[in-house]
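Engineer: sequence unknown, structure follows:
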């Protein structure tokens, strides 16, 4: 194909502007292919991230025509509008340069939500059995495939209006661990997600679930946290 595609790409940091480029329109072309073409052929200084190119790492997430997406799995033919494409960094995160965002606060919120596993057994002990058909295991499995790409975080209106909000990814991670029967810091985790910036700040708009490339429902996990936190508060266990 010899058609041309006009693409507007954000250049700069928090202050910047969109710059237009013309790239060849190709069959089976992804948005990441477009960005890579611009960087390799037109603008060597363009900053962006990618790694696996097959939808496993999530590092290529950007805002494409106003929607947060994995660019390696987004075909131009599915999103291009009137022959134009607009690519920007993820929303709700500081911009390092061009299409690169600083993910520090995103992962700091995972830590604040007690998003790390802490068990009681050591490497010298046998594995602790977990029944695969148990209610807890099924609840944890529903959200455990999150790879921390930030698409849900960038799509969340609550994060936009409340920068202190832990966000859907951190709360989804907390939900998976709340349902891990091997974990030993449940009270601390419930306290961490019960505050003003925690699960009760969610407005249940569902943007995180709609846009999650892994088809996870952080909305459901956050609703689960609300129930568990409410029961613990009533029983005086927070």
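Structural biologist: The structure has been received and is ready for your questions. The structure presented is a predicted model; accordingly, all values stated were derived computationally and were not measured.

Engineer: going forward, measure contacts between C-alpha atoms and count neighbours the same way
Structural biologist: Fine.

Engineer: quick one, what contacts the residue positioned nearest the centre of the chain?
Structural biologist: The residue lying closest to the centre of the chain (CA atoms, centre = their mean) is residue 150, at 2.4 Å. Taking CA atoms under 8 Å, 6 or more residues apart in numbering, we find residue 150 in contact with 58, 61, 90, 106, 169.

Engineer: make it 6 Å
Structural biologist: Not one residue lies near residue 150 by CA atoms under 6 Å, 6 or more residues apart in numbering.

Engineer: Pull the residues that contact stretch 188-201.
Structural biologist: Outside stretch 188-201, the residues touching it (CA under 6 Å, 6+ apart) are 113-114, 164-166, 222, 238.

Engineer: Please identify the buried residues of that stretch?
Structural biologist: By neighbour count with 16 or more other CA atoms under 10 Å, stretch 188-201 contains the buried residues 189-194, 197-201.

Engineer: Which residues does the longest helix belonging to the chain contact?
Structural biologist: Longest helix of the chain, by residue count under DSSP state H: helix 218-234. Residues from elsewhere that reach helix 218-234, judged by CA under 6 Å, 6+ apart: 168, 172, 175, 199, 206, 209, 238.

Engineer: Closest to residue 20 out of the residues you listed?
Structural biologist: Checking the contacts of helix 218-234 against residue 20 with CA to CA, the nearest one is residue 209 at 31.8 Å.

Engineer: another one to put next to it:
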């Protein structure tokens, strides 16, 4: 009987609490205040006769996301659909939406906030950014894995994370002065990434191509590239490492793991003997 009475009383209390919550007066909505910010955006349309100019847009940032990209999307959707800019992943992975904020643009403009990346990609292609092994490697592709130890893989940290956004390129004074000759910090960072890769066997050839005044030594260690990188990378340090290799002050370390010949994978019996 005692247990039954307790359960009844608890049920009555829960019922009264539920009724009170149901009939409670809803809280008055909080007064929303505007937080207006003015965005001055570079505008240029090659199809119009107007000269490039700055245009102001007022945005209530309380009604959009926290990123500058959110404000640009809001302006394009609600105020000016002609505003042009690149964007894709919005996760800091593809580098498409990178742009100069509060500074002077140093790249050729196609339209509005869209810059010409053609020269940047052409410079990137010069360093041949892919794994290179040897003259006969094409016959072995897909027939064996390229071995790499965790320690050798860790050496690539700080270089493979580059998203090719070209922010460091725009901030480099040496590249402002020598746009068509100097490779720039982003390209040299990627070159260093392949030079130190333990699986790549063409590091000597790669270094020989960088042994020139406009390839590497045009860098004067101003370090604007490092301070502007959105991924927190250090291209200046990578360029210094390349210079030391070119000067003979440092050499590429031998890999911890050697990739066995392709014959071991083609012949199972040889593979077993190699494992022993």
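Structural biologist: Yes, it's here. None of these values were measured; they are calculated from a predicted model.

Engineer: Assuming the best superposition, what's their TM-score?
Structural biologist: Here the TM-score for the pair of chains, by TM-score structural alignment, normalised by the length of structure 1, is 0.80; 207 aligned residues with a CA RMSD of 2.0 Å.

Engineer: Where do the strands of structure 1 begin and end?
Structural biologist: Using DSSP state E, the strands of structure 1 run over residues 4-12, 16-24, 61-64, 67-70, 84-88, 95-97, 100-101.

Engineer: May I see these organised as TSV, with distance to residue 137 of structure 1 added?
Structural biologist: Listed next are the strands of structure 1 as TSV, based on distance: least, CA to CA, whole Å:
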stretch	distance to residue 137 of structure 1
strand 4-12	42
strand 16-24	46
strand 61-64	29
strand 67-70	28
strand 84-88	38
strand 95-97	37
strand 100-101	34
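
Engineer: can you pull the buried residues of stretch 26-33 of structure 1?
Structural biologist: Applying 16+ other CA under 10 Å to stretch 26-33 of structure 1 flags 26, 29-33 as buried.

Engineer: same deal with stretch 105-123 of structure 2?
Structural biologist: So stretch 105-123 of structure 2, judged by 16+ other CA under 10 Å, has buried residues 106-107, 109, 111-115, 120, 123.

Engineer: Widest-spaced pair of the residues you listed?
Structural biologist: 112 and 123 (23.7 Å).

Engineer: picking up where we left off before, and the residue nearest to the centre of structure 1? What does it align with in structure 2?
Structural biologist: By TM-score structural alignment, residue 150 of structure 1 lines up with residue 166 in structure 2.

Engineer: cool, and residue 206 of structure 1?
Structural biologist: Match for residue 206 of structure 1 (TM-score structural alignment): residue 223.

Engineer: swap in residue 171 of structure 1?
Structural biologist: That one, residue 171 of structure 1, aligns with residue 188 by TM-score structural alignment.

Engineer: Relative to residue 174 of structure 2, how far out is the closest residue to that match other than its chain neighbours?
Structural biologist: Closest residue to residue 188 of structure 2 in three dimensions, ignoring its sequence neighbours and counting by CA to CA, 6 or more residues apart in numbering: residue 239, at 6.3 Å. Per CA to CA, to the nearest Å, residue 239 of structure 2 is found 13 Å from residue 174 of structure 2.

Engineer: Quick check on those two: which one has the bigger neighbour count.
Structural biologist: Using other CA atoms under 10 Å as the criterion, residue 239 of structure 2 and residue 174 rank with residue 239 on top: 25 against 20.

Engineer: Which residue of structure 1 sits opposite the more buried one in the alignment?
Structural biologist: Under the alignment (TM-score structural alignment), residue 239 of structure 2 pairs with residue 222 in structure 1.

Engineer: could you measure that match against residue 191 of structure 1, distance?
Structural biologist: 14 Å.
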